[in-house]
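Undergrad: what follows is a predicted protein model with its sequence.
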Amino acid sequence: MFYWLYEQYAASGYVPILNLLKYQTFRTGLAIFTAQLVVVALGSRFIRWMKVKQGKGQPMRAEGIQRHVIEKTGTPTMGGVMILAGLFTGTLLWADLSNVYIWSVLLVTGGYGMVGFLDDYAKVTKQTTAGISSRARLGLEALIAVAAVALIILFAAKPPESPELLTSVTFPVFKQLFLDMGWFYLAFGAFVIVGAANAVNFTDGLDGLATVPVMIAAAAYGLIAYLVGNYIFANYLQLHFVPGVGELAVFCGALIGSGLGFLWYNAPPAKIYMGDTGSLALGGAVGTIAVATRHEVVLAIIGGLFVAELLSVVIQVAWFKRTGRRIFLMAPIHHHFEKLGWSESTIVVRFWIVSIMLALIGLATLKLR
């Protein structure tokens, strides 16, 4: 919204101070502050309201960690609503709303947030860990993801030097290597988005465990978006230039700010959980940014923690169906470490450290060639 003011008045010289709004870095900083302020301001009242509405709060897995059943029962869920309120406010106020990348990411974030909300609502009202059916949830996620990828392919500005880039997969290190998939890219892009959403969903199992790694991934992709959206930086780093995608840095800033605000209440011991409302929305947002910036493969590095959590569940289920035995004491893998005797705070902080290391490795690929 405020970027529109810049276009209307600053360019005409009526209000010179509005010239600051043309800088993505300035608007990113304001998006961080705005989103955090909104979430913190909503927090206490929203949590009290959720406690009244939900009663027993988020249901716990009967076969899960017994300490969780004792200590965490009664903690409300759907805290993702707070995150989305800050994220959308920060983005809508400070981003360029004529940018197709902004709307594609907002489509996935809002759509996945609604799917997660329906899942959380079913769990709370029925007091069961089973929400809506997995088939229905994945189907809705896939439809939303395909719509967002199609929006990018159809309406995003084509890179002048390589117009086929919008339907291509690029690879880190090998800067000139990319695979043009044509319209098959719709399926690939949707796979990345759905996979990222569910990977973050599996990671969200301990207080603050998913929140900080998502912010770290957002910070890394905010930098990537800014660099590949700037022709000079992209050319210097020998990256594929993607016109307009730099505006996603503002969205990433709002995501970081809303995450910081939520962490105020989600830090151990958590007063509220983000639930599927938050985890699906945030994971989908990160996946969409990876698709938009054409750094989908790098997501496997920057989001390596999420990948490990997802794979631990897939491996555990597949191996148990095949042999009747388990590889991990419990999946996702953070519960395996709990079963080994690690404290919750130790697991959370160490996973944060791993996320930082992976993000730095992922960013290092920008210069390696």
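TA: Now that the structure is in, tell me what you want to look at.
Undergrad: contacts, neighbours, all on C-alpha from now
TA: Will do.
Undergrad: secondary structure class for residue 169?
TA: strand (DSSP: H, G, I helix; E, B strand; the rest coil).
Undergrad: next, count neighbours for it.
TA: Residue 169: 19 surrounding residues under other Cα atoms under 10 Å.
Undergrad: one more structure, for comparison:
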Amino acid sequence: MLYNLLYPLADVFTPLNLFRYLTFRSGGATMTALVITFLFGPAVIRGLRRIQGAGPPIRADLPAEHLARKTVTPSMGGVLIVMALTVSTVLWADLSNGYVWAVLFVTLSYATVGFLDDWLKVTKRNSKGLAGRYKLLGQGGAGLVAAIWIVWLNHDTARETALALPFLKDVVVHLGLLFYPFAMLVMMGASNAVNLTDGLDGLAIVPAMIAAMCFALIAYLTGNTIFSGYLGIPFVLGAGELAVFCGALIGASLGFLWYNAPPAAVFMGDTGSLAIGGALGAIAVVTKHELVLAIIGGLFVLETVSVIVQVASFKLTGRRVFMMAPLHHHFERKGWAEPTIVIRFWIIALVLAMIGLSTLKLR
């Protein structure tokens, strides 16, 4: 909004020319989201405590120490992340850019699904929340609409439904109509992967912030014809504006970490985890880096695979591969201290992010 209002006045007041630069507006979005979380965080947490009373229902099969620490901590803190992210993006992004609205649509749609799930858990005092089929229906519907929207916005008809392969220069796989369900699954998969990872204080928010930093750079390079041509990555006209969105997500995540750091004063809940994952998936689809997301967000993939392996093994053989799934609970059962698990998983996320970024040059 500030760009649309103030940049046209740059001829009158030269300093307003700053608003043309994505780097300036991305930094502004980061700081604005961070300030919003600091200003409204305490009030939001107090409100959630009043609503939730004794805290959100938690799985009864978790370790006893985990249950003792977590049952009094309010959930649904994702409303703070989504609020800061949305306000900051609207303030600093170019609102004539369709990709910004498409990604915001996915973010808010998934946040709504997560909010309904969290609300049912709190009001019904039941850890199951919204039925799985309804969650998937909501995520799938919003993801499919967003996929159609993103393809419609793409001006390069030769690549609009193509899948770019990492480590290979100018190599794409044309999916045709299969691109729509593929893009939908990327958003749904990313959303649920972040959701599964969100189980310990600070565990999900830092890897999400790292992924947002990576995609801020990817969006900037993808939207720049010179840099994308030099690196041999797909050029997507207008995708650079998503660097502003990523900046807002970084600021909102950093601010939320202030309250979510061990011992957490609030959990993001499905409201935050589904929204963040959906947003990262949508950005990956716009920038044609869907497979790179699986590398940068590799920690989320590992957590998801651990659940799939656990369920499949138990159904087929009656045995469990892990002491408990997702993976972070396995190490919790083994006696690892929560901060040890969280920090080591952060290190893994950082290493995978660097590997993912290397695909920009190693082609």
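TA: Thanks, I have the structure now. Remember, it's a predicted structure, so these values are computed and weren't measured experimentally.
Undergrad: TM-score for this pair?
TA: After superposition, the two chains reach a TM-score of 0.99 (TM-score structural alignment, normalised by the length of the second structure), with 363 aligned residues with a Cα RMSD of 0.8 Å.
Undergrad: longest helix anywhere in the first structure?
TA: When the first structure is parsed with DSSP state H, its longest helix is helix 24-54.
Undergrad: what's the average distance of that one to the second structure?
TA: On superposition with the second structure, the mean distance recorded for helix 24-54 of the first structure (mean Cα distance after the TM-score superposition for the first structure) is 0.6 Å.
Undergrad: got the buried residues for the helix or strand following that helix?
TA: For helix 24-54 of the first structure, the succeeding helix or strand toward the C-terminus, using DSSP states H and E, is helix 66-72. The neighbour-count check on helix 66-72 of the first structure (16 or more other Cα atoms under 10 Å) flags residue 72 as buried.
Undergrad: the second structure: matching residues for helix 66-72 of the first structure?
TA: Across the second structure, the stretch matching helix 66-72 of the first structure (TM-score structural alignment) is residues 64-70.
Undergrad: that stretch vs the first structure, average distance?
TA: Stretch 64-70 of the second structure sits 1.2 Å off on average (mean Cα distance after the TM-score superposition for the first structure).
Undergrad: run through who's touching that stretch.
TA: 58, 60 (Cα atoms under 8 Å, 6 or more residues apart in numbering).
Undergrad: please redo it, this time with the cut-off set to 6 Å
TA: Among residues not part of stretch 64-70 of the second structure, none is counted as a contact by Cα atoms under 6 Å, 6 or more residues apart in numbering.
Undergrad: do stretch 89-105 of the first structure as well
TA: Residues contacting stretch 89-105 of the first structure (Cα under 6 Å, 6+ apart): 1-3, 27, 31, 34-35, 148, 250-251, 254, 285, 288.
Undergrad: what does stretch 34-50 of the first structure give?
TA: 82, 86, 87, 90, 254, 257, 258, 261.
Undergrad: buried ones among those?
TA: So, by 16+ other Cα under 10 Å, the buried ones in those are 82, 86, 87, 90, 254, 257, 258, 261.
Undergrad: filter those residues down to the ones in strands?
TA: Per DSSP state E, strands hold no members of those.
Undergrad: and which of those residues is nearest to residue 174 of the first structure?
TA: residue 254 (31.4 Å; Cα to Cα).
Undergrad: which residue in the second structure aligns with the closest one?
TA: Using TM-score structural alignment, residue 254 of the first structure lines up with residue 248 in the second structure.
Undergrad: was I right to think that match contacts residue 85?
TA: Yes: counting by Cα atoms under 6 Å, residue 85 is a contact partner of residue 248 of the second structure at 5.2 Å.
Undergrad: tell me, how many residues neighbour the aligned partner of residue 100 of the first structure in the second structure?
TA: Aligned counterpart of residue 100 of the first structure in the second structure: residue 98 (TM-score structural alignment). Residues near residue 98 of the second structure, counting by other Cα under 10 Å, number 18.
Undergrad: got it, and residue 14 of the first structure?
TA: 11.
Undergrad: excluding chain neighbours, what is closest to residue 55 of the first structure?
TA: Spatial nearest neighbour of residue 55 of the first structure, chain neighbours left out: residue 74 (6.8 Å); criterion: Cα to Cα, 6 or more residues apart in numbering.
Undergrad: residues near that neighbour, how many?
TA: 18.
Undergrad: ok, residue 236 of the first structure next?
TA: So residue 236 of the first structure, with other Cα under 10 Å, has 10 neighbours.
Undergrad: name the element the equivalent of it over in the second structure belongs to?
TA: Using TM-score structural alignment, the partner of residue 236 of the first structure in the second structure is residue 230. Counting by DSSP H and E, the element that carries residue 230 of the second structure is helix 225-231.
Undergrad: which residues touch the counterpart of residue 310 of the first structure in the second structure?
TA: Alignment note (TM-score structural alignment): residue 310 of the first structure maps to residue 304 of the second structure. Neighbour list for residue 304 of the second structure: residue 193 [criterion: Cα under 6 Å, 6+ apart].
Undergrad: mean deviation (superposed) between the helix or strand containing residue 304 of the second structure and the first structure, please.
TA: For residue 304 of the second structure, the host element (DSSP H and E) is helix 298-317. Mean deviation of helix 298-317 of the second structure relative to the first structure after superposition (mean Cα distance after the TM-score superposition for the first structure): 0.7 Å.
Undergrad: which parts of that helix are buried?
TA: Those would be 298-307, 309-311, for helix 298-317 of the second structure by 16+ other Cα under 10 Å.
Undergrad: likewise for stretch 265-283 of the first structure?
TA: 265-267, 270-283.
Undergrad: cool, and stretch 109-126 of the first structure?
TA: Result for stretch 109-126 of the first structure [16+ other Cα under 10 Å]: buried residues 109-125.
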